[in-house]
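Trainee: Following is a predicted model, sequence given first.
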Amino acid sequence: MNERNFQKSYAPYFPLRGIVIFPHMVVPLIVGRPKSINAIEEALSTDKLIVVSTQKNGLIEEPEPKDVYDVGVGCEIIQVLRLPDGTYRIIVEGIERVKIKQFDLSPTIWHAHVEPLKSVYEPSTETEALMRLVSDKFALYSELNKKVPQDAILSLTNIDSPDRLIMVVISNLFVSVEEKQKILETTDVKEQLKYLHEILERENTILEISRKIDEEVRNRIEKSQKEYFLREKLKEIERELGEEGEGAGTISEIKNKMKGRKLPKYVIDKINEELEKLKKIPPMSPESGVIQNYIDWLLALPWDKSTVDTIDVKKAQEILDKNHYDLKDVKERILELIAVKKLKSDVKGPILCFVGPPGVGKTSLGKSIAEALGRKFVRVSLGGIRDEAEIRGHRRTYVGALPGRIIQGIKQAGVKNPVFLLDEIDKVGADFRGDPTAALLEALDPEQNNAFSDHYIELPFDLSEVLFITTANVVDTIPPALLDRMEVLTLPGYIDEEKLQIAKKFIIPKQLVAHGLESQDLVISDKAILKIINEYTREAGLRNLERSITKIIRKVAKEKAERGKIRRRITEENLRKYLGKPEFERESQEKKSLVGVACGMVVTLAGGDIVYIEATKMPGKGSLILTGQLGEVMKESAQAALSYIRANAEKLGVQPDFYDKYDIHIHVPEGAVPKEGPSAGITMFVALVSVLKGVPVNKDVAMTGEITLRGRVLPVGGIKEKVLGAYRANIRTIILPKANEIDIEDIPEGVRNNIRFYFIENVEEALNIALENEHREST
């Protein structure tokens, strides 16, 4: 194609807005500004040639010379159409780039003095390479941008001039006016090609990214629409078949369960929130199962269910007496609790803690309270728990997460006001997984358990209506903060007479029924029962006694099954046939009084018991040897006893220089069992004086009490348990600190009347009572 030249150096001019015209470019324009219309009319009246350039800011309505670029294009008007509103629609063709040197301005029309702007071009391999790159990039651009006309792509095949290539490509690029103007103003063809290549590279990259994003969005939408379409079709098919979809059925079932329930608003809101999540999740997704399980737990909890207390103090007394023998003080406290609830139903009652050795009836007392109140009963064993999550639950983010023991117990009860027994609270421990007792603080505090927080449920649950009861063997291992929330009721254990009555009234009748026997089939004499108590069991509770009786009943049941109707009477003489040889001696105290052997009283997990402390002397230099796995406090008691004897040897009738001649050895038998506490001080003192004076200690005397270096005897704890333990061991003379005299009131009257008590304030008084051949005064 032959290149045309713009044959005028002075021509009419009008500015363009938002468009840049290049040589060889045919462009339609709408012209409406008066000066521009006058320029067009003047060109039409002559040679149809006109000069145009682009405004720097297209928003300016009346531009000045400084507001337009000084490089433009000389054009020829090809076609003109005057529109009804007075504007012109013209088609112009760019002929040649021109440089505007000067404007002639008048109020009605602009004229421009111009000169041609020629391209600088020398054919070279680099230019050829740039042309190919631009052609290839433009071809890719046209594929990515569907707005590029196909004619522009086809025209590239017939172009061998770089100038024409540049003008065709830039005129079809959708880039800014500034970038197009820069191409127009650049005269070096090589620089034009380089700049044009940069523009194409950038635009192609943007278009590639845009297309990728567009495809991802379209695919996602198409997949979602496809799933939606398929689900709707599936629902329609299931409706035609009279079936319901799994997800829809689950949601419908959940909503049906909610109907008629008076759930708290925050529970309803939480369930609805989870249902919205469930709708958006495919039924086979693991998350769907997690959400359904969580909602099931929320619906299973008795937010709105409770039992009505049937409070009758007299009936409660009958229930307690029917299920438990004696325990007068404990029963009295339980009846007080029930009576207060009758007078004020919303009272925040104390947390009762039953403390005592195994088998004394702590757990069954909880059941009796539930029966007396007409409430559901739940028992949770806390023994061995080391993980806080066992109490407060696991968060739902964990696989297999569940609520804690308390919420599980509430669900098991089915009501929000059960009698809740926390068994073995003294055996809860802490490790790296947290401290479970810290989680119990909230549950057992009446002031804050109305909004108990479980990590799994994540909603506050009201525990204020729950009657919590705890049990423990000892209180020493219960953290002080937790113990402070509870009212401790001690169950010390049973004496032989009480065990005899319990066996006759409760254990034997219950086990006969349990084994299919009638009362006339088996009779166990009182002496046989007492022999079982003394020679086959040694405990504060009743478990081993019940096991022994059950063993007898099983053997009789076997005989009845084999022979038919029978009648058996168990006596002392034939007891061994059913239970084998005795496990303990009938009398646990020493058979005779011995020098250096004194009987002390202790409290163990099995209740009260006696322990013999042995002392001996041997040639030496006054060393004190202590054995039997003694704790630090017990060792200090031995040191205090020895120091008092050395300081008062002459008054006590002991050789003043004994510590220069002898070593002293104190031993507490059952060395594998740890022993601790100050209450053995008086027993050690008596054993030491006995061995140093060579006078036996009376075998029928037991004692307890802490001593000081001044010889004072201080009070100790566990008096009731210790006295009952000594009584079970057939000891009937007991030495106690004077300050413990008030504790004798807690001991059953039947035991109290059969024991001679001596209350002392000074250690020397114990010698008059415990040592044989010493003067003794009864108190």
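Mentor: Received it, and whenever you're ready, just let me know what you need.
Trainee: switch to C-alpha atoms for all contacts and neighbour counts from now on
Mentor: Noted.
Trainee: In contact with H394, which residues?
Mentor: A401, L402, P403, G404, H455, Y456 (C-alpha atoms under 8 Å, 6 or more residues apart in numbering).
Trainee: 7 Å - rerun?
Mentor: A401, L402, P403, H455, Y456 (C-alpha atoms under 7 Å, 6 or more residues apart in numbering).
Trainee: cool, L402 as well?
Mentor: Counting by C-alpha under 7 Å, 6+ apart, the residues that L402 touches are G393, H394, Y456.
Trainee: Quick one: the helices in the stretch 351-500 of the chain, in order.
Mentor: Using DSSP state H, counting those that start in this stretch, the helices of the stretch 351-500 of the chain run over 362-373, 389-392, 405-413, 436-443, 480-483, 496-502.
Trainee: Give me the helices and strands touching the longest one, please.
Mentor: Using 3 or more C-alpha pairs under 7 Å, 6 or more residues apart in numbering; DSSP states H and E as the contact criterion, the secondary-structure elements in contact with helix 362-373 are helix 313-323.
Trainee: And for the helix it packs on, what's in contact with it?
Mentor: K331, L335, I338, A339, S368, A372.
Trainee: ok, I566 touching L522?
Mentor: No. If you go by C-alpha atoms under 7 Å, I566 and L522 don't touch, sitting 8.4 Å apart.
Trainee: the more surrounded of these two?
Mentor: L522 (19 against 14; other C-alpha atoms under 10 Å).
Trainee: tell me how far the ends of stretch 396-404 are from each other?
Mentor: This stretch, stretch 396-404, spans 12 Å end to end (C-alpha to C-alpha, to the nearest Å).
Trainee: May I see the buried residues of that stretch?
Mentor: Residues R396, A401, L402, P403, G404 are the ones in stretch 396-404 that count as buried (16 or more other C-alpha atoms under 10 Å).
Trainee: Also stretch 423-441?
Mentor: Quick answer for stretch 423-441 (16+ other C-alpha under 10 Å): 423-429, 435-441.
Trainee: From the chain's centroid, how far away is that stretch?
Mentor: With C-alpha atoms, centre = their mean, to the nearest Å as the basis, stretch 423-441 stands 14 Å off its chain's centre.
Trainee: what sits up against it?
Mentor: In contact with stretch 423-441 (C-alpha under 7 Å, 6+ apart) are residues 379-388, 391-392, 470-475, 477-478, 482.
Trainee: Can you get me the start-to-end distance on it?
Mentor: 15 Å.
Trainee: Check it against this one:
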Amino acid sequence: METKPRLMPLLPLRGMLVFPGMIINLDVGRERSIHAVEAAMTSDKQILLVSQKEAVTMEPGQKDLFKYGVIAEIKQLLKLPSGALRILVEGLARAKVETIIEAPAVDTYFQANALPMDSVVSEDNEVEALRRMLIETFEQWIIASKKVNSEVLLTFKDQTDPGRVADMIAGYLSINIEEKEQLLEAVDVKERMNKLYTYLCKELEIAGLEKNISQQVRKQIEQNQKEYYLREQMKAINKELGEGDERQAEIDEYKKQMSELDLPAEVVEKINKELDRLYKMPPMMAESAVIRNYIDVLLSLPWGKFTEDNFDLEVAAKVLDKDHYGLEKVKERILEYLAVRALTKQSKGPILCLVGPPGVGKTSLAHSVARAIERKFTRVSLGGVRDEAEIRGHRRTYIGAMPGRIIHGMQTSGCMNPVFLLDEIDKMASDFRGDPASALLEVLDPEQNNTFSDHYIEFPFDLSHVFWIVTANTVETIPPALLDRMEVIQLTSYTEDEKVKIGELHLLPKERQAHGLTAKTLNITETALRHVIREYTREAGVRNLERKIAAICRKTGHRIVTKQVKSAKVTEKNLTKYLGPVIFLESDLTAKAEIGICTGLAWTSVGGELLKVEVLATNGKGGLVLTGQLGDVMKESAQAGYTYIRSRAKELHLDEKFYETTDIHIHLPEGAIPKDGPSAGITMVTAMVSALTKRCIKAGIAMTGEITLSGKVLPVGGIKEKMLAAHRYGVKTILLPEQNMQDLEELPVNVRAAIKFIPVNHMDQVLKLALEE
């Protein structure tokens, strides 16, 4: 039921709305609002409360206020020290704001024509049902949200007016101003209750969610507090036992190591992740040892650590000359590398492959290179390696997994640019576990090894700064793809003069020191050393020479300790007292002219050797027999030579039908040793012709060369090795292919002077020079 509009003071409310029946405290601070309260107090103490649409508006106008408000009575008024007022008001009735008379000045106040509005109530069961539902749902909301005291419900139980119930509940809800204004404007109670029920259900759902979230957070906090409490207890117990927090101390130690290294970002991230796992893991769990090993490997690698190279070529040359006599070609190549490094400042290292017979100093030369350029040295022996994981490492899924030998070598070197020796690369094998030679392709390829991938560490590792040195006895067994990545340098056999110098400058002082002798207590003359080399050793290198010198040192040491002598001087005359009878007699292969016995030259993995070819012609049916474990190429060479002799039977004064009545047996002594290659071709033909014609082969002559069916002599390999072997055995004359004469430039001057070299290009020349008339 509507009444007439009333002119009354207006109090704009910010951020809140008052419903009829609500009793609430309001703080009034704005000048106009204070004047409005004072005006109300001087009249009937009633004031119109209207909410602002935006709480931030400081000086609202009619457009900034809602259309409905509440007529309220001021119950109490209190002046605050700040000058503001605190009033206690009670909402009386809804009111529609007809017009607002805006204040012209600050010291005046707003007035409004307010039309009181009575609630429209329909007496039916639906309204009662809604009232009960509202009270029940409000009770659930109070329990769920715990924002309102549960005693408030007692006031609702006795309240029969549904409109008043709706207004009271609306006052307690935390809904926004717009929604509250809609409830205030809903004069029809049923409409008001329906809207309110919608808002209340929504708030109940939100309160339920808040409760769940709150419980989860509280549970998590309780769990964290529990863990913290238990950890503190463990710390206290460990402290009492005198153990301390070992795991935390261990992790702190790892963190300290990480801070001292220049680790890549991805490695740091991985280690931190593993440390987190380690901390959370029970101490007796087997996997913790796996994690520790992995972290230890990562931290032991020399990430970003480099040593300074020595680019002083004079110093490097002196170091190389001091450590090794001869080997000029190799030393020259190393000095060239240093010179290029000094000019370009590039860090890419070469891959040198030192190929030569055993005992010529390949491994010790790698040590000298490291000393010359002042780099760290590390070595890996590849002899007998047949598992790819030896090179690339095992995957960490396997028990007992470990990094490969390359990464292990980098660990031991402690820097990114060591001299890295891969020893005996020709002795690798392959089986069902993979091919290690193929795995080495990535290591030794300058275009790939800057991101070498080891299965264990799982991060690319830079090997491009490493100076790689590879050693092998022969290149035959190295896969072509691997050999292509290396620069091959041949180390040949030592000459007798070189061996004498090595013995005097290196081996004798070394063995003296090892056996507690000095230059005063033991002296070996140069002539005695030559006799040791000629009569007691036959080798490409100097290992046996070192053993013989060691034997002399032992004998001398024994005689000095037993006080037989005070010092010893070893000469060629008393040499047999120290080393026993002579092992190799001088010139036993080419000492005299014989029929059917010819001396050839062979190139083996232990250097050059003299090869004796024996041929016997007997009555038979024209058979050709070859014995002495010959390879296919050598057998075919003998067949070709035999066919050549048949084609030249007339010129050689042989019976043209000799091949039907004569058997020829070719034998190479030392039959247990495999022999192969075409370079004994002219040697076998000469021996066969000698046996068939009964003409002697001249003494002191040796030969090498491949033969064709037409009798041409083709060039062969290993000339330097073969010539040094011939010089070692005392050969005076050598027949060799004409095209091989250019290879003689590599020979020492004294070898060239001691031997007469005769170039040949046809078998007729060979026979004319080698056979006696």
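Mentor: Nice, thanks for sending it over. In this text the structure is predicted, and so the values were computed from the model without any measurement.
Trainee: Which of the contacts of H394 of the first structure sits closest to K722 of the first structure?
Mentor: P403 (42.5 Å; C-alpha to C-alpha).
Trainee: Determine the number of other residues adjacent to the closest residue to that closest one other than its chain neighbours.
Mentor: Nearest residue to P403 of the first structure, sequence neighbours excluded (C-alpha to C-alpha, 6 or more residues apart in numbering): G393, at 4.1 Å. A total of 23 residues lie near G393 of the first structure under the criterion other C-alpha under 10 Å.
Trainee: quick one: contacts for the counterpart of G393 of the first structure in the second structure?
Mentor: Under the alignment (TM-score structural alignment), G393 of the first structure pairs with G393 in the second structure. Counting by C-alpha under 7 Å, 6+ apart, G393 of the second structure touches M402, P403, G404, D454, H455, Y456.
Trainee: which of those residues does the first structure keep?
Mentor: With both residues aligned by TM-score structural alignment, their matches' C-alpha atoms under 7 Å, the contacts of the contacts of G393 of the second structure that the first structure also has are M402, P403, G404, D454, H455, Y456.
Trainee: Check these and tell me the two furthest apart.
Mentor: M402 and D454 (10.0 Å).
Trainee: Just name whatever secondary elements the strand or helix carrying A641 of the first structure is in contact with.
Mentor: Using DSSP states H and E, A641 of the first structure falls within helix 632-647. With contacts taken as 3+ C-alpha pairs under 7 Å, 6+ apart, helix 632-647 of the first structure sits against helix 681-693.
Trainee: what's the average per-residue distance for the helix it packs on once overlaid on the second structure?
Mentor: Helix 681-693 of the first structure differs from its equivalent in the second structure by a mean of 0.8 Å after superposition (mean C-alpha distance after the TM-score superposition for the first structure).
Trainee: Could you tell me the angle between that helix and helix 632-647?
Mentor: Using axes from the mean of the first three to the mean of the last three C-alpha atoms, to 10 degrees, the direction of helix 681-693 of the first structure lies 40 degrees away from that of helix 632-647.
Trainee: Show me which residues of helix 681-693 of the first structure are buried.
Mentor: Buried, per 16+ other C-alpha under 10 Å, within helix 681-693 of the first structure: G681, I682, T683, M684, F685, V686, A687, L688, V689, S690, V691, L692.
Trainee: Then stretch 736-746 of the second structure?
Mentor: L736, P737, E738, N740.
Trainee: Just to confirm, what residue in the first structure is aligned with the third one?
Mentor: In the first structure, the residue matched to E738 of the second structure (TM-score structural alignment) is K738.
Trainee: Could you pull up the residues touching its match?
Mentor: Each residue near K738 of the first structure by C-alpha under 7 Å, 6+ apart is listed here: F759, I760, E761.
Trainee: Tell me the mean distance between the helix or strand L335 of the second structure falls within and the first structure once they are aligned.
Mentor: Following DSSP H and E, one finds L335 of the second structure within helix 328-344. By mean C-alpha distance after the TM-score superposition for the first structure, the fitted helix 328-344 of the second structure averages 1.4 Å away from its aligned residues in the first structure.
Trainee: what do you get for stretch 292-299 of the second structure?
Mentor: Stretch 292-299 of the second structure sits 0.8 Å off on average (mean C-alpha distance after the TM-score superposition for the first structure).
Trainee: Now tell me what touches that stretch from outside.
Mentor: With C-alpha under 7 Å, 6+ apart as the criterion, stretch 292-299 of the second structure contacts M258, I271, I457.
Trainee: ok, the residue nearest to R396 of the first structure when sequence neighbours are not counted - how many residues close by?
Mentor: Residue nearest to R396 of the first structure in three dimensions, not counting chain neighbours: Y456, with 5.7 Å by C-alpha to C-alpha, 6+ apart. Using other C-alpha under 10 Å, Y456 of the first structure has 21 neighbouring residues.
Trainee: Go ahead and confirm Y456 of the first structure touches T397.
Mentor: No. In this structure, Y456 of the first structure is not within contact of T397 by C-alpha under 7 Å, at 9.1 Å.
Trainee: Please identify the buried residues of the longest strand along the first structure?
Mentor: The strand that spans the most residues within the first structure, counting by DSSP state E, is strand 88-105. Buried residues in strand 88-105 of the first structure, counted by 16+ other C-alpha under 10 Å: 88-100, 103.
Trainee: How about stretch 666-682 of the first structure?
Mentor: Within stretch 666-682 of the first structure, the residues that count as buried by 16+ other C-alpha under 10 Å are I666, H667, V668, K675, G677, P678, S679, A680, G681, I682.
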